[in-house]
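In: Take this sequence and fold it.
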Amino acid sequence: MTPFSTSNVPSMAGCTVVVTGANSGIGRVTARVFADRGARVVLAVRSREKGQTAAAEMTGRVEVRLLDLADLSSIRSFAREFTEPIDVLINNAGLTVPPLHRTADGFELQFGTNHLGHFALTNLLLPRIRERIVTVASLAHRIGSVDLADPNWERRPYRAMRAYGQSKLANLLFTAELQRRLGIIGSTVIATAAHPGMSATNLVRSEGRGAGFRIGKAVIDLVTQSAEDGALPTLYAATAEIPGNSYAGPGGLLESRGAPKLVGRTAKARDAVAARRLWELSEELTGVAFPLPIPGAGGAAISRSTT
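Out: You can find the predicted model right below:
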């Protein structure tokens, strides 16, 4: 079988694709490919200036809309103003191993942005999504463990890499529970996930870090694949004929690089009970719930009692 490449992405004419964090890295590449295939692409970004710079390098129908995933009020505003149908939502934005900071709503920055921000955004947009939701996870989910009693590192000593692993494990648990709920209501929308392997993007920045960190990052940069190749698993998860709750990643050594394929995940990432509990906690923290009605349930949305 010929390895998946951008040439396998079908025509997206007539489709609307929203990509978070689309001003740089794999998000920028993903947005560009969809625009090249004829989609109307919305770059959902924190900086209008950076978004417009990225959009200027793309062909076709590309627009920039402001979205700060570290601020629930920004997420609600974005969703409220987005009234048109969305064919594909790419939950791509994220950040890695910053010093301890908190979002506008008091969440640990990585958990709040990488997971809770996309959780709220997806559920608020869900009534308008028609085809697929792709959430970008990471190999780091393998070191992750979701502490439901202290997800925001308020009582534990903060460990940046552990916090990142927690947020990426949360991405996979979110995808699994979202797909379960979509299946319950008989929706044709599917939720998938992807990871870029070891991709050379600016997600991990060296500015303000020590010499040891910068040296380590330089070594990592030597063995990573390009942002163009790193975006392929996302494109595969968004367009290939795969089932819901699929997880795509590079097919090469240790999933670090290579053409995308369906890959495995840890036992923690397959824990259905943990996925449901995380969903319940995420609803409580964000105030956002699954918005679609259950057939035959009098129009009631799925509640936290659906376990």
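
In: alpha carbons only for contacts and neighbour counts from here, please
Out: OK.

In: Distance-wise, check residue 5 relative to residue 192.
Out: For residue 5, the distance to residue 192 equals 18 Å [CA to CA, to the nearest Å].

In: Counting neighbours, go ahead and name the busier of those two.
Out: Neighbours were counted for residue 5 and for residue 192 using other CA atoms under 10 Å; residue 192 has more, 27 against 16.

In: name the helices or strands packed onto the helix or strand where the more buried one lies?
Out: Assessed by DSSP states H and E, residue 192 sits inside strand 190-194. Contacts defined by 3 or more CA pairs under 8 Å, 6 or more residues apart in numbering; DSSP states H and E place strand 190-194 against strand 129-136, helix 160-184, helix 232-239, strand 247-250.

In: could you dump those to JSON lines with distance to residue 64 and mean neighbour count?
Out: Written out in JSON lines, the entries for those read as follows (distance: least, CA to CA, whole Å; neighbours: other CA atoms under 10 Å):
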{"stretch": "strand 129-136", "distance to residue 64": "19", "mean neighbour count": "24"}
{"stretch": "helix 160-184", "distance to residue 64": "25", "mean neighbour count": "24"}
{"stretch": "helix 232-239", "distance to residue 64": "20", "mean neighbour count": "27"}
{"stretch": "strand 247-250", "distance to residue 64": "27", "mean neighbour count": "28"}
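
In: Now show me the structure for the sequence below, then we'll compare the two:
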Amino acid sequence: MTEWTADRIPDQRGRVAVVTGANSGLGLVTATELARHGALVVLAVRNTDAGEAAARRIGGETEVRELDLASLTSVRTFAAKLAADFPAIDLLVNNAGVVLLGPRRTTADGFELQLGTNMLGHFALTGLLLGNLAAAREARVVSLSSITHKNAHLDFDDLMFERSYRAAAAYGRSKLATTVFGIELDRRLRAAGSPVVSVLAHPGLTRTNLTPRAWEHRGRVGRLIARAGLLATQSVEQGALPQLRAATEPGLPGGRFYGPAGLMETRGRVTEARLGREATDPAVGKRLWAVAEEITGIRYL
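Out: Now for the predicted structure:
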């Protein structure tokens, strides 16, 4: 099979795509390619000034709307307005995220910031928009995972790392939770006979605006490590290809997971990636879903 590139994205005209965190990095590339192929792209961003600058850079048909995934109030407000304006939504790319922020921080609702932003905010957003997605033809939800999910563990007795916080472990847990969510969503959509498809992707090691932030709080040594690490990463354009393929490949079945093919899934051409064992455990999926519904107040499927 020939290498998959963005030129293989089919015509997206007439489709409405929502991309969270679309003002930079992977989200910007994803939004740009979707707009280039004809989609109306909603840039769901925390900073609307940065979003407007991104929209000018992207061109095509775009809208900028404020969304702070670290606030359930913001998620509800965004979803209500979007649902009213777009009765049918074809694509939701749950791309936005935060990574390795040093000392423990929390969201507006008291959740550990990485788990709250990367997974719980998207869990709430997806649930609130599910009716609009179901109203579209061949709608799809793409959740952005990470290779770090394979070495992470969901400790349900201390899900928010309140006892002993480690930023890297908290990030891995947030991405495991995101992956579990994407797979469990697929199970529930199938069981309900929903036309919506849930798929996943990860970018391997990619140069984004988040990469240096992973180490900047560790001082001079951390900054040196960040610069060295950039040399081992692939471009953001290449890193965005797995989620673009997951978002646009025709006839994709639910549960499909894309990532890079080379060097332990860190870089290279797009291929089907391997899911970690805990991510595919139905008991873990059921338990996380119950917790997420309880603490976000969003119940669906």
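
In: could I get the helices and strands packed on strand 190-194 of structure 1 as a markdown table with distance to residue 201 of structure 1?
Out: Below are those laid out as a markdown table (distance: least, CA to CA, whole Å):
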| stretch | distance to residue 201 of structure 1 |
| --- | --- |
| strand 129-136 | 14 |
| helix 160-184 | 16 |
| helix 232-239 | 14 |
| strand 247-250 | 16 |
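
In: quick one: which of those is nearest residue 116 of structure 1?
Out: Checking these against residue 116 of structure 1 by CA to CA gives helix 160-184 as the closest, at 8.8 Å.

In: equivalent range in structure 2 for the closest one?
Out: Counting by TM-score structural alignment, helix 160-184 of structure 1 pairs with residues 167-191 of structure 2.

In: what's the mean distance for the matching stretch versus structure 1?
Out: Taken over the aligned residues, the distance from stretch 167-191 of structure 2 to structure 1 averages 0.7 Å (mean CA distance after the TM-score superposition for structure 1).

In: re the thing from before, compared with structure 2, how much does the strand holding residue 192 of structure 1 deviate?
Out: Mean for strand 190-194 of structure 1 is 0.4 Å (mean CA distance after the TM-score superposition for structure 1).

In: which one is residue 27 of structure 2 nearest to, not counting chain neighbours?
Out: Distances taken as CA to CA, 6 or more residues apart in numbering place residue 21 nearest to residue 27 of structure 2, at 5.5 Å, with adjacent residues excluded.

In: What's the local residue count around that neighbour?
Out: 26.

In: and if you look at residue 158 of structure 1?
Out: Residues within reach of residue 158 of structure 1, counting by other CA under 10 Å, total 14.

In: picking up where we left off before, to residue 281 of structure 1, which of the helices and strands packed on strand 190-194 of structure 1 lies closest?
Out: With CA to CA as the measure, helix 160-184 is the member of those nearest residue 281 of structure 1 (11.3 Å).

In: roughly how far is the closest one from the heart of the chain?
Out: Distance, stretch centre to chain centre, for helix 160-184 of structure 1: 9 Å (CA atoms, centre = their mean, to the nearest Å).

In: cool, stretch 28-39 of structure 1 as well?
Out: In terms of CA atoms, centre = their mean, the centre of stretch 28-39 of structure 1 is found 17 Å from the chain centre.
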